[in-house]
Structures are given as C-alpha cells and as structure tokens.
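K.L.:
This is a predicted model, with the sequence first.
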Amino acid sequence: MTDSGPGGPAGIPTRSSSRPTSDSEPGAPRPGSSAATTARSVERLTRGRRTGLLLILILGSLTALPALSMDLYLPALPALGGELGGAASQVQLTLTTCLLGLAVGQIVVGPMSDRFGRRRPLLIGMAGYVLASAACALAPTMAALTAFRLVQGLAGAAGIVIARAVVRDLFDGLAMARFFSTLMLVSGAAPVLAPVFGGQLLRVTDWRGIFLTLAVVGTLLALVAARWLPETLPADRRHGGGVREALRTMRTLLRDRVFTGYLLAGSLTFAALFAYVAASPFVVQEIYGASPQTFGLLFMVNSIGLVATGQLNGRVLVGRVRLDTVIGAGLVVTGTAALALLLMTTGVFGDVGLAAVAAGLFVLMSGMALVLPNASSQGLMRAGHAAGTASALIGTSQFLVGAIASPLVGIAGEHTAVPMALTQLSVIVLAAGCFLVMCRPWRQHD
C-alpha cells in the first residue's frame, strides 16, 4: 500500500472509490433498493459546502464526546476527591474506568455497526450515555461514581467508533487523512473549551452540575445525529455473521503487521495524551499552586496547539509529504518534548517554574496532531469494508493503553510531576519502536 491509495490485508475486501457510486453508473445499486437509498443519502451529505460542514460538525462532535467526558470535569478533580473522601489515585481511577469503558465499548459496537449499520448502534449508545451521565451526577460515593463512569464510557464509545467508521465508509486514501485532520477543528474544540467551561461552571455549581451538563450535551447530540446523519453502510455491505465472524475479522486485521504497527504507534502516543490529561490538574493546581481557571486557560492553550498542528497536517502536509514521514516527524517532536519535561521535573535544570513546564506540554500536545490522525488513516486504509471492526480495534487499543497509563502518573502521589513525564517518554519511545519495526516506513506497503 502507498500513501495515496487504499489497501488491505488478505481476506479483507477494499473499496476502490472514495465516493458512493451514483445510480446512473455501471454497477450502481438498483433504484429503490436499500443500497441506492443509502447512496443517495450519502451523496447529498458529502456534496455541497453546507452539507459537508454539517457532516464535519456531527462527526467531529461524536469524536469529541470522549474528550468532553474527560476534560469538562478536570478542574473539579481535587474538589471531587475532597467531597467524596478519595485520594488522588482514587480520583484518577474515575478517569481510568471511563477509559476502560470506552475501550471495551468500541470493541463491541464496532462489529455491531458492521452487521446492523451505523445509525442504530449509535443512537442506542447515545441514549445510554445520557442516562449514565445523569447517574454520575447523583453518585453518593466514590465507588458509585467509578462504576457509573465505566458505564458512561461503555455507552459513549458508540460515538467515536461509529464516527470513524462513517469516515471510512465515505472516503479513501489522502481524502480520508485530510478529513480526519479537518475533524480536529471540531473534536479539538472539546479539550480547548471543556476545562475552561468546566472551570467557569464551578463558579455556579459543583462537579455534579458538570455531569448534568454532559447529560444535556449527550441529549442534544443524539437528537442532531438522529435527524441529520443518514445511514452510510448499505445492507449489501453489512456482515451477516455473529461473534465468531467478528473475531475472525479482528484476527485477520491483527495478523497484518503493518496495520498492527499503526494501531500500536497511535495507541501509545494516545497514552501520552491521557497521561497528561490525568496528571495535569494536580501538576498545575497542586504542585504549582494555580487556580482552576488558570489550569483551564493553560489546558486551552495546549489544545489550541493540537488543533493548529492538525490543520497544518491536513491543509499543508497531507498530499505533499508522505504520511509515514509526517508520523515519524511527530514522534520525534513528542519524544523530544517528553524528554525535556522529564529533565525539568527531575530538577536537572533547577526550579524551572510553571511556564517552562507548560511550554514543554504545549510542544508535546502539538506533536501528537502529526501522529494520531495519520496513524488512524494509514491503519483504516488497510481495513477495507470492515471499517467498524478496524475502527473498534484502533479505538479500543487507544483507550485501553490510555487506561493503563493514566494511573501511573499518580503512583508517587500528587506532589511530583516526574511520573507523568516518565510515562510520556516511555510510551512515545515504544510508539516509535513499533512504527519503525512493524510499519517499516522506508518501504512501500503491499
């Protein structure tokens, strides 16, 4: 496979076009058939500036939902622990369980969407997300909140895995890589705005009000998707098998060394992101004494770097520079930033203060935008029509590795940032190793 076209492992069929076939073309679906109806709906959605923007907003919002679920209550973590009587490690466990739910939920919903279509699993998942968010707001104990967060993650997984599968339904090759980068305009707004909005919400409510806000957001997003997102997987392209066939498809994908290499490279980089998400409230507020509002502002600045670099990737680099080259450059940037953070937090440069640490985190976050969308695109280009299953594997791997990395940042307590920096450097080095050994970016892929 090259960077400019689709490919796939043996046994996984691929599509040769990034657009649905129109009814007038040879081999088009019969007029009035389910496939023809789906094709017309998809064609209307992808044609025209207004409908294209609507598609970006819907899919970007679905992709952003997990980040919103994590980031909106970040400024409230210290206060939440005080009210429910939990230590920093117990509070961070509420992040971990949500990540685990997102990981497990995707591996279930992805194959379901390949069998039943995209809309039905999405709407069921969104309904579950709303109910779980409301339950989190009413949680009486830390244990109950942790359990409800697991359910929230399980249900919220539908949005991110199906959004990624819909993109694969509609686009191939470089067009898919560009669309993923464009989605970062919307999905990236969640980490930009959520901590700031969460900090301001804390002026008028507490952490329970934040979870009620998530329930309202989930309700609105479910209504929008139900009204304007059509089915993108026609009946004749769905899998009729059950669990056994889904497992067989996953096994086929994972046997593809290159697909698995992109999956691991993206997932380990994602772990560095969640190490930052889990540790930054305590690093900024407890170690450096900043307010929740200051933390939200710094988080916003770092997220702007992620979004801006994502747009540089989609608008300038994709199509001009090989995607593997961009991924490699992103791993170098993030690895260098993680090493600098480790040296700063261990005192090698003396007492550097919050500004220097924030600068290192800004570079780290920005570099991730060169790795994450391109690694997902390269992996999905090898997945053919099993987009839901491939999307599930990618998403599950990301959130599972993130769930493992998140508690590591608090292993030495909440008064040192060394575990955060060490975790970030370790996972990025592993990501680079997987990318070089398994993807072999100097070669053209079959």
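P.N.:
Cool, got the structure. Numbering: from 1, shown residues only.
K.L.:
use CA for all of it now, contacts and neighbours both
P.N.:
Fine.
K.L.:
Nearest spatial neighbour of P111, chain-adjacent residues omitted?
P.N.:
In space, and not counting its chain neighbours, P111 is closest to T389: 4.8 Å by CA to CA, 6 or more residues apart in numbering.
K.L.:
and the helix or strand that the one you found is a member of, what does it pack onto?
P.N.:
Following DSSP states H and E, one finds T389 within helix 387-408. Secondary-structure packing of helix 387-408 (3 or more CA pairs under 8 Å, 6 or more residues apart in numbering; DSSP states H and E): helix 88-116, helix 142-170, helix 243-255, helix 257-282, helix 353-380, helix 418-434.
K.L.:
and here's the other structure:
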Amino acid sequence: MTATHSAPPSAEPSRLHRLPIQQLIVLGLLCGVSPFATDMYLPSFTSMQADLHTTASLVQLTLTTFLVGFAFGQLIIGPVSDRFGRRRPLLIATAVFAIANAVCALAPGVWIFIGARFLAGFAGSAGLVIGRAIVSDRVSGQRAARSLSVLLMISSVAPVVAPLAGGALVGPVGWRGIFWVLTGLAVVMFVGALLLLPESLHARHRSTEGIREAMATGRSLLRDRQFSANVAVYAFGFGAMMAYVSASPFVVQNVYGLTAREYSYDFAANASMLTVSFAANAYFVPRVGMHRMRAIGVGGLFGSTLTFAALTFAGAPPRPIMLLLLAINVGSLGLTSSNSTALAMSRARHAAGTGSALIGALQFGFGSLMSPLVGLGGADTAVPMAVVMLGCATAAVSASMFARLPKGEPDLRSRPDPDYVDEASIPSPMI
C-alpha cells in the first residue's frame, strides 16, 4: 500500500509528473474491457449455438446486449463518477463485471446468458469512462498525452490478443471456460484497482450538476452540426465494424470452412490494422490535417466495403481477397474514428465529460443495432454482412458531407494549446 492510500479522505490528490507504471497497467486493462469481453468469445459462436440449442441470431444478440449495456453504462457511470468520485464506482462496477461473467459461464440457457451480457456491458463501461478520467485527474499536458498513448496502445492491442486467446481456449476449455477466464481477468482488475488506484477526484472538484442541466448540455451539443456530423461518421463506421465482428465467425467458419482457431488468426490479423492506422494517423495529421485524414478514412471504408459487397453478391470472394478488403476496411476505420472523435471533442471543450459520454453511447448504441441485422439472413452466407456494412459505409459518407471543413477555416493539425489534452479525444476501443 502506497503512502497515497494512507492519506486521509479529505486530502486532495496532487498532480503527478507521471503515472506509476503499475497504475498505467491497471488502467490499460480497465480501458481494454470491451475488446476482451467481445472478441475473446467470437471464435466460439458456432459451438455456443449448438450447446445452447439456439439460433445464430440469438447468439449474435449476446453481442448486441453487451454493446447496449456498454453504451447505456457510459451515460450513467460517467456522471456518477463526476459526482461521487472515481474509486468507489469503479470498484463496485468491476466487481459486478466479474459476477456477470461468472453468470455467463454458468448460464443454462441463452436468455440468462443474454441478460448477464447486458449487465457485463453496463458494468464494464466503467473501466473505459473512469479509467480515462483518472488519467485526466492526475496528470496534465504532454505527460497526460504520453499516459493516454499507453492506454490507446493497450486498447488497440487487445483486439489482436483477445481472439487469439479465444481461438486457443475454445478447444481445450470450451466457451464456458473462456468466460471463466474473463471472470478471472475481472478479478485481477478489481484487485489491481483496489490496491493501486487511489481516489483521484477531490470532493471540491466533484460535479454538482443535476440531471436536467446535463441533459440540456447534451441537447446543445447535438444541435451543433460539426459535433453531430462527426459523431455520426464515427457511429456509422463503427456500425460497419460491428456487422463484420458479429457475422464473421459464422461466415469464416461456415462459408469458408475454417476452424475456430484459424478464424482467430484471420480476425487478429485484421484487428492489427487498427494499430497500424493509429500510428499512421499520428504521423500524418500534423502534416495533412484532421479533416483530410478523416476523408481518407471514410473513402477507404466506403471503397473497400463497396468492392467486398460487389464480389459477395457475385459469389463468395476468394479468402485472400476477402482478408485484404476487410483489412483495408478496419484500417480505414482507425483513421475515421481518431479524427472524427478529435473534431467532435474540439466542439465540446466546455462540456468534455458530456461530449465523451455522447460519443461513446452513440458509438456502441448504433453498433448494437447492426449486430442482430446480419443474422437475419442466416449463418451460411456473407450477403447480409456485406449489405449491412455497405449501408453503414454509405451513411458514413453522407454524414461526412455535413462535417466538411467550413469554408475559409484552416484544417486542424494539432491542438492550439500544446498543454491541453482531453482524454475524451482518445477513441473508444473499436472491437
């Protein structure tokens, strides 16, 4: 136990030169909850369908309910932590997340499993919302940027590691064993938060804003065309991603005949494109500008999706072609998400917490609607996935037209204040 923990509750936490590495590791795990909780069990979708005696659509609904819970939880838990502090809500939510995953592992039927997944999503959202807020509470300026970069790196690596782990585990321990692993991971997060993360928000800095005031602030942001249009670009792009995520286990295993482990390799390879696109974006944004990088991302998203859909309508494309197009699709979303989020948050500096909650809620809320749609056409064809992805990509292009750079304004290449770092501008985990 560090000296920070032994400080009296009334003592105000001081700003640090840098966060200790052990705290960054715990915060990174907390921020990576979504990819671990969604991607690790994707390779077991087909075996879950058989074991639970259910349909492909209901198995995909388990992903949908997690995303709905994750979206709703951000709207509730974020303001709660602003009002009551970070530590207690985080510990309670992480404990609930562990319990919900244990219920998933023991679920006798699909409907209990679906309910537990909603609870896991709701509680798991605390890791992302509160984790980013703790960094903002404790460090500032360029030091905060470096700390947040570590969290972003972990969240972009999680979609690569999680499906590989799931593919390796589904054979030896089955899908129930995967959820016991998630339960154990949640326990590790809880213990880490309990021992290593002190309260970071002093009582004098806690919000006193009521629900009515928060709703008024949210409505004001949504009436801002630049904010709403950029959020829509992000949400539609994420919808295309979730159509791919929820349908790909069935498409790759049933249409292309791959095993669960082989599917996990394909998924991880595509997910690694997020890390590549984040790095490319960091290099080119200062030289090209956020609006142009977002436009490149939207163009790549639409072009790759249109080509994939055309080939799918003519018959399942060869696997290498499919992998290439989906890799371009995922990489393009990395460019789209980074710049759309930053541009939206540039319009919400006066209400960063509310802006962050709206972005996360709309992102995961819209994504949750796309997941069950791809299951309506059955589990033995890629056509529904292609149709939903193309619809989302087309909508993203349309939204980007409303988010174009106003005439006469310079493109944003970096933040005007080099010491200003907004944790909300870090994109939420993609997959």
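P.N.:
Done, it's in. No experiment lies behind these values; they were computed from the predicted model shown.
K.L.:
can you name the residues of structure 1 that stretch 378-395 of structure 2 overlays?
P.N.:
Under TM-score structural alignment, the counterpart of stretch 378-395 of structure 2 in structure 1 spans residues 413-430.
K.L.:
before we move on, the earlier item: turn the helices and strands packed on helix 387-408 of structure 1 into JSON lines, including mean neighbour count and distance to A39 of structure 1.
P.N.:
Compiled in JSON lines, these are given as follows (neighbours: other CA atoms under 10 Å; distance: least, CA to CA, whole Å):
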{"stretch": "helix 88-116", "mean neighbour count": "25", "distance to A39 of structure 1": "16"}
{"stretch": "helix 142-170", "mean neighbour count": "26", "distance to A39 of structure 1": "10"}
{"stretch": "helix 243-255", "mean neighbour count": "15", "distance to A39 of structure 1": "25"}
{"stretch": "helix 257-282", "mean neighbour count": "26", "distance to A39 of structure 1": "28"}
{"stretch": "helix 353-380", "mean neighbour count": "23", "distance to A39 of structure 1": "21"}
{"stretch": "helix 418-434", "mean neighbour count": "22", "distance to A39 of structure 1": "38"}
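K.L.:
right, and the ones you listed - which one's nearest G125 of structure 1?
P.N.:
helix 142-170 (4.6 Å; CA to CA).
K.L.:
Check how far the closest one sits from its aligned residues in structure 2, on average.
P.N.:
Aligned to structure 2 and superposed, helix 142-170 of structure 1 gives a mean residue distance of 2.0 Å (mean CA distance after the TM-score superposition for structure 1).
K.L.:
That helix versus helix 353-380: what angle between them?
P.N.:
Computed by axes from the mean of the first three to the mean of the last three CA atoms, to 10 degrees, the angle separating helix 142-170 of structure 1 from helix 353-380 equals 50 degrees.
K.L.:
Can you give the distance of helix 142-170 of structure 1 from its chain's centre?
P.N.:
Distance, stretch centre to chain centre, for helix 142-170 of structure 1: 10 Å (CA atoms, centre = their mean, to the nearest Å).
K.L.:
Who are the packing partners of it?
P.N.:
Partner elements for helix 142-170 of structure 1 (3+ CA pairs under 8 Å, 6+ apart): helix 49-71, helix 88-116, helix 119-137, helix 173-187, helix 387-408.
K.L.:
Please repeat the previous calculation with a cut-off of 7 Å.
P.N.:
helix 49-71, helix 88-116, helix 119-137, helix 387-408 (3 or more CA pairs under 7 Å, 6 or more residues apart in numbering; DSSP states H and E).
K.L.:
can you map out the helices along the stretch 201-350 of structure 1?
P.N.:
207-228, 243-255, 257-282, 292-312, 323-345 (DSSP state H, counting those that start in this stretch).
K.L.:
ok so, going back, with L298 of structure 1 as the reference, name the closest of the helices and strands packed on helix 142-170 of structure 1.
P.N.:
For L298 of structure 1, the closest of those is helix 49-71, at 12.7 Å, according to CA to CA.
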